[in-house]
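Trainee: All I have is the shape, not the residue letters:
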């Protein structure tokens, strides 16, 4: 069933043509991602679809009677409303029923109103819907329903807009960078949510793991043309290579970046959760593998950065807390040459505060930070770039430096660096105010890199960057010989760039994990399995002990329930093994896009079954303890 048709739309700004005569459709059940370089019209297409912009020609047609929700990068929310009022401001009929019922609960003495509200809840079967929307708000950390929208941070507003879009349960959901401002836990929950919900999606995102696990079709806007790929991100990479080779277009730079990306995809497993339990437990092996990833990279750009002395960065027992919110508690660490550290953790656990303390823009409550005399920081923050009015792109970069020195007397000029980060010579003489949000982030990155630091600190550098730019940045960072600290929710990016992680757990707990993000997820998953096994064993022992007690201690389970309980333990163990076997199959580089899709579906079915049976196991376990 067709939900939306875009027919021959065109858009230009003055002499700058974004696209002409683009056409595509969205059918029920499709989960489509739109991929393109920054500044080539992705957001314009979304704005035209939402009606907030009009095409120069062409039209957008929606199927009658369907519900459509849009998530903008900068949501337009009423600042006077509370979180709860924003949710109930929707025209969703079931939400109105729930709202009326909650109002009736506030005045129980009005029996007629309460009875009418209760009957409406029954008639619309709104009880499950109420549970769903509260779960969504909880997962997106929006528990304070009375908070005013005007007092929320930018990230909280984005999450509220996302919650609003999900709660409306639309037939079609259109999303602009949905994973921005979400921490890793939220992103993984959102992936699972979209996998389970029968919702049609059209999105712009740079999160390649999200593309891999959620989307079943990729639309690429390249040189004002649309190319369709009926598969996920791995399938897109494979088929794009075939298209480039067939057309034989002279795109040496982008093709070289693409092939490097494809090599990495084939060399690394899609998910590292295939490691055996013993290897997950063996930190030394993980560390060796992390080091090997760096050795596998073939250096193309030999940067001649300033020499590092023996003392780099020492952190001595630093503590930091805000009222009722501890961030760090006597944290110690000494950095070595060439270290590449990723920082992960939920929003609000202190990641950015930690970076600010290191760079001196914030002070610890106790302890000290010792920086080596030869260290030159390059600090990319989330605040972005501030430029003078009327400045051109090339002028901005030259304010910070003219070149980056390379070995053997060579160098990269400011112009060449801009070209490497996809600013062609014509674009370099554009005024900065004409740049898109993603292009401004790209320019900001260049201003940090042109200063030739030997210690890079990057706070969410991947936000608003397109996939092509991410490939360029990854390539540059793999060539970078200095120390590196990265805060990012982009798991794909972290897997390629870092060797170990600082995991901010909250409550001033920071763990040092010697591996990348996939290694960490594999380790965490293994702990969950181990905890389940330990719990099962403990319950088994308790059951055996209870059997040796006098018969007066009667179990709370019937005979059939006892039998089911025993079988569940075996079934869950068998399913965990099947899950690992399916995950192992993803490492086969010869898999086609269709085979990857089938494996993804099978894996999700196994995971769902494990969750279902585990939940039942806990139910019976609780009865057993009564």
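Mentor: Ah, there it is. Just so we're clear, the structure is a prediction, and the values are computed from it rather than from any experiment.
Trainee: C-alpha only now, for contacts and for neighbours.
Mentor: Will do.
Trainee: Please work out which residues outside the host helix or strand of residue 192 touch it.
Mentor: Secondary structure from DSSP states H and E places residue 192 in helix 184-196. For helix 184-196, the surrounding residues in contact (Cα atoms under 8 Å, 6 or more residues apart in numbering) are 139-140, 179, 210, 213-214, 344-346, 489, 604.
Trainee: now stretch 5-14
Mentor: For stretch 5-14, using Cα under 8 Å, 6+ apart, the contacting residues are 17-26, 44, 49, 55-62.
Trainee: Locate the residue of this protein with the greatest distance from its centre.
Mentor: In the chain, counting by Cα atoms, centre = their mean, residue 550 sits farthest out from the average C-alpha position, at 54.8 Å.
Trainee: Strands of the stretch 201-350 of the chain, start to end?
Mentor: Secondary structure of the stretch 201-350 of the chain, counting by DSSP state E, counting those that start in this stretch: strands at 217-222, 225-229, 313-322, 325-334, 340-345.
Trainee: Please, which helix or strand holds residue 439?
Mentor: Counting by DSSP H and E, residue 439 is found in helix 437-449.
Trainee: Which positions within whichever helix or strand comes after that helix qualify as buried?
Mentor: Note on helix 437-449: by DSSP H and E, the next helix or strand toward the C-terminus is strand 455-459. Neighbour-count burial for strand 455-459 flags 455-459 (criterion: 16 or more other Cα atoms under 10 Å).
Trainee: Taking these, tell me the two that lie furthest apart.
Mentor: 455 and 459 (13.3 Å; Cα to Cα).
Trainee: if I look at residue 17, how far off is residue 418?
Mentor: Plainly put, residue 17 is 22 Å away from residue 418 if you go by Cα to Cα, to the nearest Å.
Trainee: dump the residue contacts of residue 468.
Mentor: 36-37, 254, 257.
Trainee: tell me the angle whatever helix or strand it lives in makes with strand 340-345.
Mentor: In this assignment (DSSP H and E), residue 468 forms part of helix 467-479. Interaxial angle of helix 467-479 relative to strand 340-345 (axes from the mean of the first three to the mean of the last three Cα atoms, to 10 degrees): 130 degrees.
Trainee: Below is an additional structure, to be compared with the one above:
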């Protein structure tokens, strides 16, 4: 079943072209990811499909029998509503049936209840309320009475995500789910839950994401938007990269052949008399087409930097017995750590565990309750935070960077100008002289990253750096960070990014406890799953032993003992033991088998 068909779509903003004459189709069951640089029209394309923007030319046909649902970065809500009330504002028949049922419970009209029960059956709404609570719980929203206006930005986005997932469940009809960066503001556990949910859900999906593990787990098709075109790749992110490389190699080969032909034809053109025959005119037209191909510029600018970093001294950074509390909540308890030269540390943990607080304490931006911090004299921090840039509305991009300095030193002794540095970050001359307020969210994020690096730090601190950065920028940033000779701390939920960069993990495990793990992020997760599996096995073993002890205490059926009837409590205990013992034994054996087989450890949940 076809959901959406688009033919020859084009969209520009002033002189800036986003895409030109692109054609695509979305069919039932497709799960598509869009990959492109910021500013090339990803979000605009989503808005066109939602009817929130209009293409300059071309047609979009959306099947009248489907529903299109959007999750984006802009969320509207009534602040006085609590979480449950916000969830129930869904405009769907099952939600309406559930509302009517709750209303009927508080009235004495039997007709209301009879009608409500009928609606609940028709729309299969009996499990809807429970599903709503389960989804919210998985996204770490447990207080359904909390006012929306009291929630943090991240919590609001998680509630909105839960509402969208409930909407796709509540509407028992064909749905196209459009998602713009759904993993932002989710911790790793939430990302993995959403990944599992969407990969199994019978939905048709179109999403923009920077999380490559998430992309590979959920999507089976990639749309690449580049050079005003849209290219379709079936398969994984790795397949897309291979296809892209082949396409670029073929283009370079075509350009090389055109160059050879162009040189020959150019000589012929110079020898031609002014009066030309019809035959020569045809050859002249072909010459200009060849010239156009030969002069195609395929050079891709990127963030390839090797800057002259300030030398690190012997003393880097040492934290000794640090304590930090907010009210009764313990974030850090007797935490000690000594950073080594060139170390790349990843910090992980649930939202609100204290990760950002630790980053602020390290930089002296926030006080701690107890302990000592020694920072080397040569340390120069570069902090890429979640808060974004502070700028004047009319301040130009180039002026913002020049506030730091006119030139940037490279490792080879040369320097580049602020404008050249901006071009490395894909800011063309026109954008450099535009107000920062005119940049897209992703472009502002890229400018923020550039602003941090332009100050030439030797100790980088990144708090969720992958949020709102496009995949091409992330790929080059990863290459840069892998070769970075200074120290690096990263807080991120992006598992792929962490695996490529970090060699050490500090894991916030709650109540101020931080686990020090040597290895990358996936290795830490593997270790944690193994520990959880052993804990479950030990827990079940102990439960079995408790049941056996309880069973032994029950009166024996023996001729030596006077027969008596079991009490009600004893009968319930016996029935419980008889019912749970086989199941517990099976669970324990399954877990032990998986623990003994390293290949199966990740299946332990």
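Mentor: Structure's in. What do you need? No experiment lies behind these values; they were computed from the predicted model shown.
Trainee: tm score of chain vs chain?
Mentor: TM-score for the superposed chains, counting by TM-score structural alignment, normalised by the length of the second structure: 0.82, backed by 542 aligned residues with a Cα RMSD of 2.9 Å.
Trainee: rewinding a little: could you dump the contacts of helix 184-196 of the first structure into JSON lines and include neighbour count and distance to residue 130 of the first structure?
Mentor: Rendered in JSON lines, the data for these read as follows (neighbours: other Cα atoms under 10 Å; distance: Cα to Cα, whole Å):
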{"residue": "139", "neighbour count": "17", "distance to residue 130 of the first structure": "14"}
{"residue": "140", "neighbour count": "21", "distance to residue 130 of the first structure": "16"}
{"residue": "179", "neighbour count": "24", "distance to residue 130 of the first structure": "24"}
{"residue": "210", "neighbour count": "22", "distance to residue 130 of the first structure": "27"}
{"residue": "213", "neighbour count": "20", "distance to residue 130 of the first structure": "28"}
{"residue": "214", "neighbour count": "22", "distance to residue 130 of the first structure": "25"}
{"residue": "344", "neighbour count": "24", "distance to residue 130 of the first structure": "32"}
{"residue": "345", "neighbour count": "20", "distance to residue 130 of the first structure": "29"}
{"residue": "346", "neighbour count": "17", "distance to residue 130 of the first structure": "26"}
{"residue": "489", "neighbour count": "28", "distance to residue 130 of the first structure": "30"}
{"residue": "604", "neighbour count": "17", "distance to residue 130 of the first structure": "26"}
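Trainee: Reformat those as JSON lines; add distance to residue 224 of the first structure.
Mentor: Listed next are the contacts of helix 184-196 of the first structure as JSON lines, based on distance: Cα to Cα, whole Å:
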{"residue": "139", "distance to residue 224 of the first structure": "38"}
{"residue": "140", "distance to residue 224 of the first structure": "36"}
{"residue": "179", "distance to residue 224 of the first structure": "26"}
{"residue": "210", "distance to residue 224 of the first structure": "25"}
{"residue": "213", "distance to residue 224 of the first structure": "27"}
{"residue": "214", "distance to residue 224 of the first structure": "26"}
{"residue": "344", "distance to residue 224 of the first structure": "37"}
{"residue": "345", "distance to residue 224 of the first structure": "39"}
{"residue": "346", "distance to residue 224 of the first structure": "38"}
{"residue": "489", "distance to residue 224 of the first structure": "30"}
{"residue": "604", "distance to residue 224 of the first structure": "36"}
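Trainee: List just the nearest of those to residue 161 of the first structure.
Mentor: Closest approach between the contacts of helix 184-196 of the first structure and residue 161 of the first structure, by Cα to Cα: residue 140, at 10.5 Å.
Trainee: residues in contact with that closest one?
Mentor: 159-160, 163, 182, 186.
Trainee: Just say helix, strand or coil for the residue nearest the centre of the second structure.
Mentor: The residue lying closest to the centre of the second structure (Cα atoms, centre = their mean) is residue 183, at 3.4 Å. What DSSP: H, G, I helix; E, B strand; the rest coil gives for residue 183 of the second structure is coil.
Trainee: what's the closest non-adjacent residue to the aligned partner of it in the first structure?
Mentor: When the first structure is aligned by TM-score structural alignment, the residue opposite residue 183 of the second structure is residue 179. Distance criterion Cα to Cα, 6 or more residues apart in numbering; nearest residue to residue 179 of the first structure, sequence neighbours excluded, is residue 187 at 6.2 Å.
Trainee: which helices and strands sit right next to the longest helix along the second structure?
Mentor: For the second structure, the longest helix by residue count, based on DSSP state H, is helix 237-271. Helices and strands touching helix 237-271 of the second structure, as assessed by 3 or more Cα pairs under 8 Å, 6 or more residues apart in numbering; DSSP states H and E, comprise helix 212-218, strand 229-234, helix 278-294.
Trainee: right, and residue 149 of the second structure touches residue 79 too?
Mentor: Yes: contact status for residue 149 of the second structure versus residue 79: in contact at 4.3 Å, counting by Cα atoms under 8 Å.
Trainee: Now for the alignment partner in the first structure of residue 455 of the second structure, how many residues are close by?
Mentor: Mapped onto the first structure by TM-score structural alignment, residue 455 of the second structure lines up with residue 451. Using other Cα atoms under 10 Å, residue 451 of the first structure has 20 neighbouring residues.
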